[in-house]
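> I'll drop the sequence and a predicted model, then ask my questions.
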Amino acid sequence: MAAKKKTKKAQKKKQAAENEILVYIYALVLITLSIIGCLEIGFLGNLITGVIQYVTGNLYGVVYGLIIVFSFMWMLKKNISDVPLKYTTGVIVLLSAWLIAASLPNDEKLTGMDILSHFLGNSAQVFHGEQIGGGLIGAFLVSITTFLVDYTGTKIIIIALVVLGCILLISGPLFAYLRQGASAFQKPFSSMKENAQAKREQRRNKKALKKEEKVEKTSEQANTTPAKESMFGKINLEERVRPGQVSFLDVDDEFDIITDGRNDAFEPLASSQNAHEEEDEVVIGFGAASKAVQQQKEDKRIIEETIGKSDTFVSSFKEDWSKYKLPKLTLLNDIGKKARSTANIKAANESGQRLIEILDEFGVRATLMATHIGPSVTKFEVKPDLGVRVNKISNLQYDIKMALAAKDIRIEAPIPGKSAVGIEIPNMEKTSVSMKELMTSVPEKYQDKKMLFALGKDLMGSCVYGELNKMPHLLIAGATGSGKSVCVNSIITSILMRARPDEVKLLLVDPKKVEFTPYKQISHLLGPVITDGEEANRALKVIVAMMDKRYELFAMAGVRNIAGYNTYIENHPEDGLEKLPWIVVIIDELADLMLVAAKEVEASIQRITQLARAAGIHLIVATQRPSVDVITGVIKANIPSRIAFAVSSAVDSRTILDQMGAEKLLGYGDMLYIPVGETNPTRVQGVFVSDAEVQSICDFVSAQGKPKYEDAFFRLEAVDSEYAATQESADPLYEEVKSFIISTRKASTSLIQRKFSIGYARAARLIDVLEEQGVIGPSRGSKPREVLVRYEEDDFDE
């Protein structure tokens, strides 16, 4: 038996030694892997860091530290259970608060499981060296908290977790210090309290002695003066000294109230009666004062209610949009499949190899530098060898197109800023760009921009946005079915999702009568949707007048633009002025307006595009007929930002962009975008917004308020007459020429030239104005014009 016990003990010791060796091995392996991952050494280090970042986000450094610490504790044969539970819990709580805070998205419209879906959709970024907040754990926690208590509640939870974690970690030392500080702080006050109590006891004893002496004196006087007793009746001490008076004296002693003889309860009866009369007078006076105060409060309440009602009545004419809620991202469709699908990746690899082979066959030696798979087009960056001319690749455009069996290709030779040639080939599978994806990916620096709109994705897969107030105007052109109307809808939808009706106003011109139908009831409208060409011409004149009025306001306030004016209003609320909203004028089809009144429309567009930027008025012009008679040189010169969709010829492309390229586009949202300040276009796949998405957003907006139109857009018929009256009064000779023609009954340009010594142009203009006003008739060839107004009528008018 003894031998067996010795054998078992030996086996246990051997097993313990082996386990100890294994512990050292495991701990060293963990420490080694942590160091390799922390320093990101090689593929293994990047892989370990990527996995830990994916799970814990920005806390991967803390995770490495915890792994190393626990590994050393393991080697020193210390168990984690030896650590007090409150410290472990405190660390976990603080780390959870950090993960939640790091995972909060910048866009507060993204709530609930949308946050987790957005994280999973962008999780591949972590392996490219980008930070992704709190990782998978943080995204999961934030999705739960935002679903339950929204963003405000989530921030409160973060603060509560931080406070709880700090309490758990430092509760023992903290509370000990607090108790020591409290005891040290209470010592002087406790001694002061004891001294005050001692003094109060001394005063009470002295007053008690004085009371006893006065009682004895009063009893002696009562025995020696029976006449007074018969005069006033038998009055006992108990009847004169009531319990209530004694209690009042005690209360006065507590608060160290000094009393004199007049308030003494043991005075003779006459003095006590006088005292009671004085008390009654005081009480009556105080009651009257309290009634007066109550009456004043009641009057004040009635006045405030009256003012409140009147303010409510007055303010009902002004729209208060402080409670307006922006449309949520849940109104948009979910994100579809990504551009880098398996089929597109496989086709891109094959096409890249085939492309280099084709160039070699034609004697052009080149190297494939990079491949960029976009939503609808793949771009190959090809670097030709030294001595190879770039135009050799450009001349092989049709040969490459035939060899690759591509629908169409576009060659960018060279790529601006790179020593390479770009060859763009359509994808095997086209993928649409979701509006929801772009709105959830808005960079942080653009979060507060009201005029920002989502445009699409470029060939690199990056989101492309436009800021309308910096463009400041935009020209959109393309053939039918190329995606022009969808682009306009995406711009309007972006503005509706980011701005309140008091921040941005829209004026929509829809000659087709069907494009802007969903927007007829939104509260952002400056006026009703205009479908007539003549009314659109008048509406542009109203916009010009509004622009001039705004500049007058800017001059009075001493500011230069709308941003400065709104800042002035914020800093001077005593002026009672209101902020000015941005105005966006969108013309869906410019060609119809140019047919109605080409010169007047061109003049209005010229004035708006030249001067309206500082006034906060921006113009978006769209057309499906990009010819020189529609997009004139004046319009092109004043609209620097342009978007070209697929067109039928290189001439149309030159009309829009001043260069070729748009004729090679594929349609369905494929565009070339040139913002202000750029010379080379960027190829972008436009964002797709379905009719159902547009309708749901418009319903959400219109449910919060009906449109309030400007009065000027209700009387557009009077604009032409007012404009003519303005032209009439512009020439100081008008009335004199009118009187001369009516008196002489003759009207001709040469006669006015000779009589008033003016030039031909001015005389002809006066003749035209007189004809428009009905003073003279139209030209009748060789016969003189007929004067329609008689001298007697003119004299009667005077």
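Looks like it came in fine. What you are looking at is a predicted structure, and each value in this text was computed from that prediction instead of being measured.
> all contacts plus neighbour counts: C-alpha atoms, from now on.
Fine.
> For the closest residue to residue 767 other than its chain neighbours, give its distance to residue 446.
Nearest residue to residue 767, sequence neighbours excluded (Cα to Cα, 6 or more residues apart in numbering): residue 749, at 6.7 Å. For residue 749, the distance to residue 446 equals 60 Å [Cα to Cα, to the nearest Å].
> Residue 374 now?
Distance, residue 374 to residue 446, by Cα to Cα: 24 Å.
> Repeat that for residue 650.
36 Å.
> Mind checking which of these two has more residues around it?
Neighbour count, other Cα atoms under 10 Å: between residue 650 and residue 446, residue 650 has more, with 16 against 12.
> quick one: that one from residue 627, how far?
As judged by Cα to Cα, residue 650 and residue 627 stand 11 Å apart.
> Check residue 311 too.
56 Å.
> and the two? which has more neighbours close in?
residue 627 (17 against 11).
> what secondary structure does the more buried one sit in?
Secondary structure assignment for residue 627 (DSSP: H, G, I helix; E, B strand; the rest coil): coil.
> I'd say it and residue 654 touch.
No. Using Cα atoms under 8 Å, residue 627 is not in contact with residue 654, being 9.7 Å away.
> how much space between the residue nearest to residue 767 and residue 117?
Look at residue 749 and residue 117: by Cα to Cα, they are 76 Å apart.
> In addition, the following structure is provided for comparison:
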Amino acid sequence: MGKEITSIGYQLPPLELLNEYAADGNVVPEEEIAGKIDAVRNALGNGKVQVKDIKAVPGPAVTLYKVYPERKVSCSKVKGLMAETALGLHWKGVRVMTLDDSIGIEIANEHRALVPIRSVLSDDAFRNSEAELPVAIGQTFGNKAVVFDLAKAPHLLIAGATKQGKSVGINVIITSLLYSKHPSELKFVFIDPKLVVFSVYARLVKHYLAVLPGACSEEDEQDNAIVRTQKDADRILRSLCIEMDQRYELLSKAGVNNIRLYNEKCKSGHLNPEKGHRFMPYLVVVVDEYSDFAMSPWGCHETKTASRSITNSIVRLAQKGRAAGLHVILATERPSAGAISGVIKSNFPMRIAFRVVSRTDSETILDSPGAENLIGRGDMLLSDGIDSERIQCAFVDMDDEIEGITRYIREQKGHGKCCNSPYYLPHVEDATSESVDMHCLDDRFEEAAKMVVTTQRGYTSDLQRNLGIGYAKARLIMDQLEAAGIVGPQNGSKPRQVLVPDLNTLQPILDAFLKR
């Protein structure tokens, strides 16, 4: 990690693509620190808590005040006293916790400092990291860069309310990986129901993206490189499960138990490609707004089935993916218990919480309160399942820096297969394609086709109501209408698109399928 990777001519993005910001806010004024130390001492003294010493450890947005009491005192008592003081002095972001040698009180600075991503990526903690998938997420107290290994995480759960830093945090993780891993070593799968969050990364399709095969052209492949619909998300996650199983077979044949050892054997020439062995890149799956896919209480049967399939695939990947080099990042604005189930949480020990709306949301994501009291704009808690650390997330500009990085990577062409072709995942059939038999059409097929075209509404429930049939029969007819090209595929809870404009256009289609 300390030396630049230049194999087959590829160059990692230079730091010069990232903005430099004036370091005008990294120092908290001494008078501000002194005033808060006095206020903390007075507040604790009024509660009959005698203090031996208070030391301040400034951070970019929050300062840690380490309180050394004269005698042992409960943390809950200090929390109560500080809550009253914070209310009276209008302090924000106050958090109290027990440290190894003291009681820690975190208080927001009057002026926060920006943490540029350039500063954390140029830090020795990142540049000299031995991590397989190093992520420089931001800075903590003492302006110390925080770097963790996604490969050891091994999966990550992220939550945060709107405009509190969640999307920036995801881009910081992606940027860290792009600055540390060669295209042959890393591939991404982006699932983006918002349609715009990851669209800029589509230009990396030939360098860093894993896609399903079957695109009719390069343009179509790039247009669909970012997964945007529930149906496509279900397909690619099922394909990733197949990829994972295939990788486990290769690990078993090679006599190793993880991808790192396997790739070392592969690079040293100890594995025979004629027996199916191949160098395997890490696969990082990034799912934004997971709740949109995982919960469909008002959707039709197909939507609910796809939701269950998506959740099942993610659980499988989380349970077994680490050794095979598959790592999942789930992000959501709404960390409800319905979406973030106990099974999901048990397989995602590492979690990041930006500011959330309520204490309940904090307890859902972190199993403890605290995230509801963060000050926003990148203020976050990083939990490894045991301890949590308060960090100011680094900042990366989407319109400028991410644009420059992706453009720099895209312009590097002709450096071997890993830089001029996507990583193709195993083919997977549509969940419903095998069940549609067009040689044995339902006896109500023609009636249903005419009704759908006349009303221009592609609802299964309309077939049930207007034809007086049950759901199973209505669903079969709708699948047959899709196979005949009369309606489009299922689109979440929305109606299917009717592809035939009028009955005159419909008639030859019916004649062809009904053999008249």
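Here it is on my side, so go on. The structure displayed is predicted, hence computed values, not measured ones.
> Tell me the counterpart of residue 144 of structure 2 in structure 1.
In structure 1, the residue matched to residue 144 of structure 2 (TM-score structural alignment) is residue 462.
> Is the residue nearest the centre of structure 1 in a helix, a strand, or coil?
In structure 1, the centroid-proximal residue (Cα atoms, centre = their mean) is residue 448; its distance is 3.5 Å. Following three-state DSSP, residue 448 of structure 1 is assigned to coil.
> show me what contacts residue 136 of structure 1?
By Cα atoms under 8 Å, 6 or more residues apart in numbering, the contact list for residue 136 of structure 1 reads 54, 55, 56, 57, 116, 119.
> what do you get if the cut-off is 7 Å, keeping everything else the same?
By Cα atoms under 7 Å, 6 or more residues apart in numbering, the residues touching residue 136 of structure 1 are 54, 55, 56.
> And for residue 476 of structure 1?
484, 621, 622, 623, 642, 643, 644.
> cool, residue 428 of structure 2 as well?
Taking Cα under 7 Å, 6+ apart, one finds 235, 239 in contact with residue 428 of structure 2.
> now it: how far from residue 242 of structure 2?
Separation of residue 428 of structure 2 from residue 242 of structure 2 (Cα to Cα): 9 Å.
> circling back to that earlier point, need the contacts of residue 136 of structure 1 in a markdown table with neighbour count, distance to residue 393 of structure 1 and secondary structure, can you?
Shown next, in a markdown table, are those (neighbours: other Cα atoms under 10 Å; distance: Cα to Cα, whole Å; DSSP: H, G, I helix; E, B strand; the rest coil):
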| residue | neighbour count | distance to residue 393 of structure 1 | secondary structure |
| --- | --- | --- | --- |
| 54 | 25 | 44 | helix |
| 55 | 18 | 47 | helix |
| 56 | 24 | 49 | helix |
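> which of these lies closest to residue 475 of structure 1?
Ranked by distance to residue 475 of structure 1 (Cα to Cα), those are led by residue 54 at 43.4 Å.
> Can you tell me the closest non-neighbouring residue to that closest one?
Per Cα to Cα, 6+ apart, closest to residue 54 of structure 1 is residue 135, 5.1 Å.
> And for residue 105 of structure 2?
In space, and not counting its chain neighbours, residue 105 of structure 2 is closest to residue 96: 4.6 Å by Cα to Cα, 6+ apart.
> just to revisit the earlier point, could you measure from the residue nearest to the centre of structure 1 over to residue 467 of structure 1?
Per Cα to Cα, residue 448 of structure 1 is found 11 Å from residue 467 of structure 1.
> what does residue 201 of structure 1 give?
Distance from residue 201 of structure 1 to residue 467 of structure 1, by Cα to Cα: 81 Å.
> which of those two has more neighbours?
Taking other Cα under 10 Å, residue 201 of structure 1 and residue 467 do not tie; residue 467 has more neighbours (15 against 12).
> For the more buried one, give me its contacts.
Contacts for residue 467 of structure 1 (Cα under 7 Å, 6+ apart) come out as 451, 452, 453.
> Under the alignment, what does residue 263 of structure 2 map to in structure 1?
Residue 263 of structure 2 maps onto residue 566 in structure 1, with residues paired by TM-score structural alignment.
> Wait, a strand at that match?
No. According to three-state DSSP, residue 566 of structure 1 belongs to no strand; its state is helix.
> what kind of secondary structure is the nearest residue to it once chain neighbours are set aside in?
Distances taken as Cα to Cα, 6+ apart put residue 579 closest to residue 566 of structure 1, at 5.2 Å, once the chain neighbours are dropped. Assigned by three-state DSSP, the conformation of residue 579 of structure 1 is coil.
> how near is residue 579 of structure 1 to residue 502 of structure 1?
Plainly put, residue 579 of structure 1 is 8 Å away from residue 502 of structure 1 if you go by Cα to Cα.
> and if you look at residue 10 of structure 1?
Using Cα to Cα, residue 10 of structure 1 is found at 87 Å from residue 502 of structure 1.
> ok, these two, which is more surrounded?
Using other Cα under 10 Å as the criterion, residue 10 of structure 1 and residue 502 rank with residue 502 on top: 17 against 12.
> Just confirm the more buried one contacts residue 583, I think it does.
No. With contacts counted by Cα atoms under 7 Å, residue 502 of structure 1 stays clear of residue 583, the gap being 10.3 Å.
> Residue 498 of structure 1 matches what in structure 2?
Under the alignment (TM-score structural alignment), residue 498 of structure 1 pairs with residue 180 of structure 2.
> just to revisit the earlier point, what are the neighbouring residues in contact with the match of residue 144 of structure 2?
For residue 462 of structure 1, the contact set (Cα under 7 Å, 6+ apart) is empty.
> could you pull out the helices for the stretch 251-400 of structure 2?
259-267, 290-294, 301-324, 342-346, 359-366 (DSSP state H, counting those that start in this stretch).
> closest one to residue 66 of structure 2 among those?
Comparing these by Cα to Cα, helix 359-366 comes nearest, at 23.5 Å.
> That closest one vs structure 1, average offset?
Helix 359-366 of structure 2, aligned to structure 1 and superposed, deviates on average by 0.7 Å (mean Cα distance after the TM-score superposition for structure 1).
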